[in-house]
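**Student:** here is a sequence together with a model predicted from it:
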Amino acid sequence: MKLAFDRGRRTRAATWVSLGLTFAVALVVELTFADSSKADSPLDSKGDQGNSQVERGRYLARAGNCVSCHTSPGGPAFAGGLALNTPFGKLYSTNITPDPETGIGKWTEEQFARAVREGVRPDGAHLYPAFPYTAYTKLSDEDVSALFAYMKVVKPVSFTPPENEMGFPANQRWALGMWKMLFFDEGRFLADSSQSEEWNRGAYLVEGLGHCSACHSPRNFMGAEQASMAMTGGEYTDKVPSGEIRTWSAPNLTDVPNGLGSWPMEEVAAYLRTGRNGFTETHGPMNEVILNSTRHLSEGDVRAMAVYLKSLPGNVGNIGKAASAQVIEDGETLYNVNCGTCHQPTGLGALSEQAGAKLVGNPLVQASNPASLINVILYGPHLAKLPGPKRWKDMPEFGSKLSDDEVAAIASYVRSAWGNVGGAVTQEQVAKQR
């Protein structure tokens, strides 16, 4: 049945679709691939570095990875100006140093708490959910107070980020109020009495400060996280190693074969703590999460996060259709010629500088959207400079060597071989990532 809309209804529908898409892509910050972590802002000379509340706030700011989003490439920590690219223009992160004119120096703790947990500025305007108040709403009063204490004594920076470059209707902040009515549940984290203290700590960090679901959950057409598909993988835009902005995909974090099913809890913790484990090494957009946030957390907190993640109910998510037998056959041949020497014909790789990482059970390889896998094949992985010895041989880029259909065939093969359950990759998907 064909539905007829009057002009007003069509306009409202188009407005909501545009806003929804804008919010969806604006929920994830464009991260610059740094070879080293961004430094915390030094404490102002008047700040008390021995103050336990300030130090707690510093720790919490690291847990929330605040510096990555509120620092522009090469700019002062927390001074803002990082660009968030969306199909409707750009948003820029704000200055959250205590500068009284361009930062939050005149804010009260109550105003700070409302911004963090409700997404409302002191002037009453709604904040775009690029700032993850949808997760930070779970923070306790004590943690918000400690964060405020820390942000008030970091070095103030007089800097006004560029104005947002958003077209209509995305530039209408009033519409965010209606979006919140539909999709935002304001409220603190409530511990589950049936779970352990460690599990609850992990849930608080993953669902609150860590805001992991912002990247690792798919969203509806209005840009809200789909609760029924939580942590099954999401999409965002970011730079590839050559500098262009492309789609990336965050993998499934639930306990299934295409998620964290094959990773023991200790391996999950090792990855968060060091950026490496027996399966993979951090690269691309995850670099700054490891370098600026999780590697600074206590062993207890990292373990708690791993315990919670491993408890997530399994959900394979949207796998997609399987590739044809002919594509798999072609992909296997191309894989053995171009990839098999390092990753092994078995896909198991090896812990050797002359070998590649493990592809069997790899969450990124099997992500619902193959964008990240395609990016790695085309451009090579952008590895972080982690402490400790290298575990695997550096992977070159294959974009200049392989055609779109060849990359699609290899990707389709590794997503379905050795018990992997990823769907087919098309030539068009590869062309988009180029």
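**Tutor:** All right, it came through fine. Everything numeric here is computed off the predicted structure, so don't read it as measured data.
**Student:** use CA for all of it now, contacts and neighbours both
**Tutor:** OK.
**Student:** secondary structure element for residue 84?
**Tutor:** strand 83-86 (DSSP states H and E).
**Student:** could you give the separation of the lengthiest helix in the chain from the chain centroid?
**Tutor:** Looking across the chain with DSSP state H, the single longest helix is helix 7-26. Distance of helix 7-26 from its chain centroid, counting by Cα atoms, centre = their mean, to the nearest Å, is 24 Å.
**Student:** mind listing what's buried in it?
**Tutor:** 15, 16, 17, 18, 19, 20, 21, 22, 23, 24, 25, 26 (16 or more other Cα atoms under 10 Å).
**Student:** other SSEs contacting the helix or strand following the strand holding residue 84?
**Tutor:** Remark: after strand 83-86, the chain's next helix or strand is strand 89-92, criterion DSSP H and E. The helices and strands touching strand 89-92, judged by 3 or more Cα pairs under 8 Å, 6 or more residues apart in numbering; DSSP states H and E, are strand 83-86, strand 165-166.
**Student:** hang on, residue 191 packs against residue 198?
**Tutor:** No: Residue 191 is beyond contact range of residue 198, at 10.7 Å (criterion: Cα atoms under 8 Å).
**Student:** between the two, which has more neighbouring residues?
**Tutor:** residue 198 (17 against 14; other Cα atoms under 10 Å).
**Student:** just checking, that one touches residue 304?
**Tutor:** Yes: using Cα under 8 Å, residue 198 is in contact with residue 304, at 5.2 Å.
**Student:** check it against this one:
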Amino acid sequence: MKWIKRIALGLVAVIVLLVAVVFGVSESRMRRTYDVATVSPLNVTKDPAQIARGEHLATAVAKCTDCHTADLGGKVFIEPGPMGTVSASNLTAGKGGILARYTDAQLETAIRHGVRTDGRGLVIMPSDEYQYLGDADVAAIIAYLRTIPPVDRELPKTKLGPIGRGLVTFGAPLIPAARIDHGKPPASRASVPPVGPTREYGEYLVSVGGCRGCHGPDLAGAPGHAPGEPASANITPAGPMGRWSEADFTRVLRTGTRPDGSKLLDFMPWRSMARHTDDELHAIWLYLKTVPPVQSAARS
């Protein structure tokens, strides 16, 4: 009995120590602040063409509406539980919204760097991809945000629970600001290809549209970011999609239905992808056909 008690006490001590380590490490990482280098002001003109471009980027390319809802009033992205509570912010100027409190420069910092006005990193903000957005496209998104109707929607603050803190402690990519070089912009940002049905523009759309964030840096598929989130597909030529025609590819993204009749999971933002123009989908197709084929077990 004495040995059983000693083992039990030892296990309790280990658990208490582990909890303390997880809390301490996660708290340090969540409280970390980031210094973002000053950049030249964006040319936010708010002319009709810029606003229209921003709307297309926000709804189709960057897919802001997938998390922040169609009216950009935000929602509870992850419901309260062991993971914690994660809210996608109200991006409007309504009650509970952030727009009136953010300058254009602060919006650019949040979009490209995943950094809040207090210098801390945003949680589950895909700035890993948005850092590659060109100046004109970021300016267009901001111009569009400045024109959307205010939405009165107050949301609970994001607060990670034990599982969320554990994921942060052990390296899950929940705080993208920790992986971004805030002092030096990506070289590719300075050479954004012109809009058009080209392989180069397709690569840009894949880079800023979150494809690598889900499908992995090599696009060969990756595990889900959080408990319950399925693994993503291998979308290189070595995956099942490599056997599709361009017509198949376009039909899948327009309808959410694969050539074999099966449906894409809702984790795949095909409804936003469906808003791409024909030229944009053709550009993405051209790029995906040229990426190196990688063998993996990921399903299409």
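**Tutor:** Looks like it arrived, so ask away. On a predicted model such as this, the values are computed, not experimentally measured, just so you know.
**Student:** for residue 203 of structure 1, find the nearest of the helices and strands packed on strand 89-92 of structure 1.
**Tutor:** When those are compared by Cα to Cα, strand 83-86 sits nearest residue 203 of structure 1, at 27.5 Å.
**Student:** roughly how far out does that closest one sit from the chain middle?
**Tutor:** On the basis of Cα atoms, centre = their mean, strand 83-86 of structure 1 sits 14 Å off its chain's mean C-alpha point.
**Student:** just give the nearest non-adjacent residue to the residue nearest to the spatial centre of structure 1, would you?
**Tutor:** Residue closest to the average C-alpha location in structure 1 (Cα atoms, centre = their mean): residue 215, at 3.9 Å. Closest residue to residue 215 of structure 1 apart from its sequence neighbours, by Cα to Cα, 6 or more residues apart in numbering: residue 234 at 5.4 Å.
**Student:** relative to residue 261 of structure 2, how far out is the counterpart of the one you found in structure 2?
**Tutor:** The alignment partner of residue 234 of structure 1 in structure 2, by TM-score structural alignment, is residue 222. Using Cα to Cα, to the nearest Å, residue 222 of structure 2 is found at 23 Å from residue 261 of structure 2.
**Student:** of the two, which one has the most company?
**Tutor:** When neighbours are counted by other Cα under 10 Å, residue 222 comes out ahead of the other of residue 222 of structure 2 and residue 261, with 21 against 9.
**Student:** just the element for the more buried one, please.
**Tutor:** With DSSP H and E as criterion, residue 222 of structure 2 is part of no helix or strand.
**Student:** give me every residue that touches it.
**Tutor:** 214, 215, 216, 231, 232, 233, 298 (Cα atoms under 8 Å, 6 or more residues apart in numbering).
**Student:** over in structure 1, see which of those residues survive.
**Tutor:** Contacts conserved in structure 1 for the contacts of residue 222 of structure 2, using both residues aligned by TM-score structural alignment, their matches' Cα atoms under 8 Å: 214, 215, 216, 231, 232, 233.
**Student:** doesn't residue 214 make contact with the fifth one?
**Tutor:** Yes: contact between residue 232 of structure 2 and residue 214 holds when scored by Cα under 8 Å: they sit 6.2 Å apart.
**Student:** between the two, which contacts overlap?
**Tutor:** 221, 222, 224.
**Student:** which residue comes closest to the residue mapped onto residue 91 of structure 1 from structure 2 once chain neighbours are left out?
**Tutor:** Aligned against structure 2 by TM-score structural alignment, residue 91 of structure 1 finds its counterpart in residue 86. Leaving aside its chain neighbours, residue 86 of structure 2 sits nearest to residue 158 (4.4 Å; criterion: Cα to Cα, 6+ apart).
**Student:** how near is the one you found to residue 191 of structure 2?
**Tutor:** 36 Å.
**Student:** now do the contacts for the equivalent of the residue nearest to residue 86 of structure 2 over in structure 1.
**Tutor:** Residue 158 of structure 2 maps onto residue 164 in structure 1 when the alignment is built from TM-score structural alignment. Neighbouring residues of residue 164 of structure 1 by Cα under 8 Å, 6+ apart: 89, 90, 91, 92.
**Student:** quick one: residue 164 of structure 1 from residue 103 of structure 1, how far?
**Tutor:** Applying Cα to Cα to residue 164 of structure 1 and residue 103 of structure 1 gives a distance of 16 Å.
**Student:** ok, residue 363 of structure 1 next?
**Tutor:** 40 Å.
**Student:** of the two, which one has the most company?
**Tutor:** residue 363 (29 against 22).
**Student:** which non-adjacent residue is nearest the more buried one?
**Tutor:** residue 259 (4.7 Å).
**Student:** so the one you found makes contact with residue 253?
**Tutor:** Yes: in this structure, residue 259 of structure 1 is within contact of residue 253 by Cα under 8 Å, at 5.0 Å.
**Student:** now do the contacts for residue 137 of structure 1.
**Tutor:** 116, 117, 118, 186, 187, 188, 189, 208.
**Student:** show me the contacts for the last one.
**Tutor:** Residue 208 of structure 1 is in contact with 135, 136, 137, 138, 139, 189, counting by Cα under 8 Å, 6+ apart.
**Student:** tell me which element the nearest residue to it once chain neighbours are set aside falls in.
**Tutor:** Among residues not flanking residue 208 of structure 1 along the chain, residue 135 sits closest, at 4.7 Å (Cα to Cα, 6+ apart). Element membership of residue 135 of structure 1, judged by DSSP H and E, is helix 133-136.
**Student:** mean deviation (superposed) between that helix and structure 2, please.
**Tutor:** After superposition onto structure 2, helix 133-136 of structure 1 sits on average 0.4 Å from its aligned residues (mean Cα distance after the TM-score superposition for structure 1).
**Student:** so which bit of structure 2 is that helix matched to?
**Tutor:** Against structure 2, helix 133-136 of structure 1 falls on residues 127-130 (TM-score structural alignment).
**Student:** I'd say residue 177 of structure 1 and residue 128 touch.
**Tutor:** No: counting by Cα under 8 Å, residue 177 of structure 1 does not reach residue 128; the two are 10.1 Å apart.
**Student:** and the two? Which one has more around it.
**Tutor:** residue 128 (19 against 15).
**Student:** shouldn't the more buried one be within a helix?
**Tutor:** No: residue state for residue 128 of structure 1 (DSSP: H, G, I helix; E, B strand; the rest coil) corresponds to coil; a helix is not indicated.
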